[in-house]
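[1] Show me how the following folds:
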Amino acid sequence: MRISRLTPDESGIVPWPTLSVSKKAVVTVGVFDGMHRGHTALLERVKTLAEQQRAYSVVVMFDPRPGVVHHFVKEHQGLEPTAEDLAVDSQALMSVDERAHRMAQLGIDHLLIVSYSMAFAAKSYRFFLGQLVGKIGMRTLVLGSDAEMGSNRAGDIDAIQRLAEATGVFQLDVVEDVGPGYTRVPRTIVPQAPKEAGEPDDPLTHLNKDEQRAWSKSHDAAKVRVWSSTNVRFLLSQGRMVEANEVLGHNHVIEGKVVHGEQRGRDLGFPTANLGDPVGGYIPVDGVYAGWLIDLGEHVKDFGELAGEDTAAISQANVDARISPGSPWRWPAAISIGTKETYEEETGLQQRVVEAYAMSDHWLDLYDHDVRVEFTNFLRPQFKYDTSEELVAQLKKDEHSALTLLQG
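    This next block holds a predicted model:
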């Protein structure tokens, strides 16, 4: 897959590359945060149509997320954010590099990453689609049924279909609603750690319709697709990892660089890999989880920064080898997220940290390595223990619980 990063000029014009002078393109557009099952269905449709039409499969992806840019502008009286302002997006489910990696696995030919700006956002959907037709040879546009684009989001499916029919220069292919339907999610998502051990239940499961309506009203909930980034973000904020992974179609992932911590875990017999800032991907609510720790090695190149096709292929092959089941760089893990309550009074530290204890027979020196943490199950909430001995006893239980789930 060839990756291009495109930065609009001050007037919002994107320097689109020429993909080919003869070969046309099947295109889709979006953010693809989380790369959930709905995204996968859309991209597989793009790939299928491209093969049928002997065209390129092309994804136009926005980074940063448009909602983050518009929120910043609203909160800062119209001031345009800088790259530094948007360097860390704590609400993004997945890093740009991970999205690119998964698109490459699906066999997409071209990924065009457009730096979203307010000048670009001011362009009409007619102008935007005209650019895709004229510059990259788009002949088929694939979108989900709720897609909107362009200034004031005026380009909905009906408007785009009318444009396609009026111009005759491209076709619109709509992927209808996929997945198990809809659910309700609070408009403002507030992380809430489960109070009991084990995977938490859906709070709406045992409520009748009247009680569900009351819950929805009290939480100011909105109707969203089950297969949506918003729903995944809510599930992760509540510790409902199994449900989140079911929507994603894969384990939720975060990535970061291993840094030196207090070495408290090593002293207790449970050495952990501590992730330093920034962390790529959405950090679930505080608690202890079962999952996997994967060593990606030192100086791993970012997918999103790769321009050369050969270099990207080498990097992708390296990552694929390391994350695959049975890889010698992949270990079952117990993952802790939160502050270290047992030692707070002693250390005075309340920093939220992500630590992964890899269950390995060998000593692992992962300092300064890039690592990947995959989550499979919520084990328990964080507790404060009176002594180190009580904490060690609980860590042994966590290790057993995690291994039982992962081996099962």
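[2] Going by C-alpha atoms from here, please, whenever you check contacts or count neighbours.
    Will do.
[3] give me the number of residues near the closest residue to Asp63 other than its chain neighbours?
    Of all residues not flanking Asp63 in the chain, Ser115 sits nearest, at 5.2 Å (Cα to Cα, 6 or more residues apart in numbering). Residues lying near Ser115 (other Cα atoms under 10 Å) number 18.
[4] From Trp227, how far out is the residue nearest to Pro186 when sequence neighbours are not counted?
    Leaving out its chain neighbours, the residue that sits closest to Pro186 by Cα to Cα, 6+ apart is Ala221, at 3.8 Å. The gap separating Ala221 from Trp227 is 16 Å, by Cα to Cα, to the nearest Å.
[5] Now the second one, please; I'll put the structures next to each other:
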Amino acid sequence: MQVINLVEPFNKSILPTGDIVLALGFFDGVHRGHQAVIRRAKAEARKRNVKLAVMTLNMHPSIPFKGVKPQDVKYLTILEQKNRLFEALGADIVYVVSLNDLLVKMGPQEFVDKYMAGLNAQAIVAGSDYTYGKQDIANMQILAEYAKNRFEVIEVKYLNDKDQKISSTRIRKALLNGDIEFANELLGYHYQNNGKVVHGEQRGRELGFPTINVAVDPREMLPAEGIYAVRVAIVGKNVLGMASIGRNETFGEGREVTIEINLLDFSQMVYNENVVVDWYKRLRGQVKYNGAAGLIAQLKKDEENTRNYFKKAREI
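    The predicted structure is shown next:
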């Protein structure tokens, strides 16, 4: 898969030759609704015997259009992860469009001319709520007027789950509530975080439950505090574990949120290794214990619950 960064003004010489079908959206989370758009575009590309291209943005649109500070935006999927998901869905090309001042000020007709027709799109595929500038003058319902018969416009109706639209907003709400299973249902895969193993306080080892401390990319959204059944991709292996997102308040107040994972049946030294954490189920919320004894007893129950969860999951 070819990834091409488009920074306005871009030189057309960087564009691949040949026609494409172009799927449009920000695609944060690449959830089931987004997947429906990309799969519809893939089917159209096959029918036309051309490549599938997906266009996304280098930042959340709320940053340039609403003045939200970049550090205040948490993503369901950072760009690297989105690209992996795009590739799995069959994308041949990914266009990453930079939301610089020139692009933000661009009118809808110029955007369509340059970023749709100008990319040799035979067809444009997007969800019903896709916009390409100001919503009232640049939405899917009037895209055909700007297209001027140069490409076909294919609008994909949004998917529902429990009588509501599948959206990144609903997924964020589910994560904030610790409802990881519902978030996964809307995503169509297990929610992930990317990080690196860093040194911690060695507290877990002292308690008989050695953990890896994971520093997650600060751009990524975390599930709510609690104890979770997880799977961790690390040093080429997929290892089951129980993860804690919390502040370790049993050992003091005012501590920072950390992610600590007890990897089951795994004892390899993995400091500084990159990891991907798949979140499966929230087992319980965080509890402050009076001392180590109570915490150790609970950790034993958590391990049993984690093993039982994955055993049942394999049996289904």
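[6] hmm, back to that, quick check: the residue nearest to Pro186 of structure 1 touching Gln212?
    No. With contact defined as Cα atoms under 8 Å, Ala221 of structure 1 does not reach Gln212; the gap is 10.5 Å.
[7] Can you work out which residues contact both of those two?
    By Cα atoms under 8 Å, 6 or more residues apart in numbering, Ala221 of structure 1 and Gln212 have no common neighbours.
[8] returning to what we had before: over in structure 2, tell me which residue corresponds to the residue nearest to Asp63 of structure 1.
    In structure 2, Ser115 of structure 1 lines up with Ser98, judged by TM-score structural alignment.
[9] got a list of what that match touches?
    Taking Cα under 8 Å, 6+ apart, we find Ser98 of structure 2 in contact with Asn5, Leu6, Val7, Glu8, Leu57, Asn58, Met59.
[10] The first one: neighbour count?
    By the measure other Cα under 10 Å, the count of residues near Asn5 of structure 2 is 17.
[11] Next, work out how far apart it and Val54 of structure 2 are.
    The gap separating Asn5 of structure 2 from Val54 of structure 2 is 12 Å, by Cα to Cα.
[12] can you list residues touching both of those two?
    Shared contacts of Asn5 of structure 2 and Val54 (Cα under 8 Å, 6+ apart): Tyr95.
[13] Helices along the stretch 201-350 of structure 1, start to end?
    Here the stretch 201-350 of structure 1 has its helices, by DSSP state H, counting those that start in this stretch, at 209-218, 229-237, 241-248, 264-268, 309-323, 344-347.
[14] For Val69 of structure 1, which of the ones you listed is the nearest?
    helix 229-237 (17.0 Å; Cα to Cα).
[15] Show me which parts of stretch 229-241 of structure 2 are buried, residue by residue.
    Residues of stretch 229-241 of structure 2 classed as buried under the neighbour-count rule (16 or more other Cα atoms under 10 Å) are Ala229, Val230, Arg231, Val232, Ala233, Ile234, Val239, Leu240, Gly241.
[16] Spit out the contact partners of the equivalent of Gly252 of structure 2 over in structure 1.
    Aligning on TM-score structural alignment places Gly252 of structure 2 opposite Glu344 in structure 1. Contact analysis of Glu344 of structure 1 by Cα under 8 Å, 6+ apart lists Gln350.
[17] Please tell me how far Glu344 of structure 1 sits from Asp277 of structure 1.
    Distance from Glu344 of structure 1 to Asp277 of structure 1, counting by Cα to Cα: 20 Å.
[18] Same check on Ala50 of structure 1?
    40 Å.
[19] got it, and Phe234 of structure 1?
    23 Å.
[20] Those two: which is more packed in?
    Neighbour totals were compared for Phe234 of structure 1 and Asp277, and Phe234 leads with 23 against 13 (other Cα under 10 Å).
[21] aligned partner of the more buried one in structure 2?
    So Phe234 of structure 1 corresponds to Lys173, using TM-score structural alignment.
[22] For the helices of the stretch 201-350 of structure 1, give me JSON lines that also has distance to Ala356 of structure 1.
    Shown next, in JSON lines, are the helices of the stretch 201-350 of structure 1 (distance: least, Cα to Cα, whole Å):
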{"stretch": "helix 209-218", "distance to Ala356 of structure 1": "35"}
{"stretch": "helix 229-237", "distance to Ala356 of structure 1": "17"}
{"stretch": "helix 241-248", "distance to Ala356 of structure 1": "16"}
{"stretch": "helix 264-268", "distance to Ala356 of structure 1": "10"}
{"stretch": "helix 309-323", "distance to Ala356 of structure 1": "16"}
{"stretch": "helix 344-347", "distance to Ala356 of structure 1": "19"}
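[23] Could you pull out the helices in structure 2 for me?
    Applying DSSP state H to structure 2 gives helices spanning 32-48, 62-66, 79-88, 101-104, 108-115, 143-147, 168-176, 180-187, 203-207, 292-315.
[24] Would you tell me which of those gets closest to Tyr280 of structure 2?
    helix 180-187 (6.6 Å).
[25] what does stretch 202-212 of structure 2 rub up against?
    By Cα under 8 Å, 6+ apart, stretch 202-212 of structure 2 touches Val197, Val198, His199, Gly200, Glu260, Ile261, Asn262, Leu263, Ala292, Ile296, Leu299.
[26] if we go to 7 Å?
    Contacts of stretch 202-212 of structure 2 with the rest of the structure, by Cα atoms under 7 Å, 6 or more residues apart in numbering, involve Val197, Glu260, Ile261, Asn262, Leu263, Ile296.
[27] Can you give me the distance of the spatially most central residue of structure 1 to Gln238 of structure 1?
    Residue closest to the average C-alpha location in structure 1 (Cα atoms, centre = their mean): Met94, at 2.1 Å. Relative to Gln238 of structure 1, Met94 of structure 1 is positioned 18 Å away (Cα to Cα).
[28] which residues touch the nearest residue to Met221 of structure 2 once chain neighbours are set aside?
    Distances taken as Cα to Cα, 6+ apart put Lys74 closest to Met221 of structure 2, at 4.9 Å, once the chain neighbours are dropped. The contact partners of Lys74 of structure 2, taken as Cα under 7 Å, 6+ apart, are Arg219, Glu220, Met221.
[29] The alignment partner in structure 1 of Lys74 of structure 2 and Val288 of structure 1: what is the separation?
    Alignment note: Lys74 of structure 2 maps to Gln91 in structure 1; criterion TM-score structural alignment. Noted for Gln91 of structure 1: a distance of 20 Å to Val288 of structure 1, by Cα to Cα.
[30] Lovely, talk soon.
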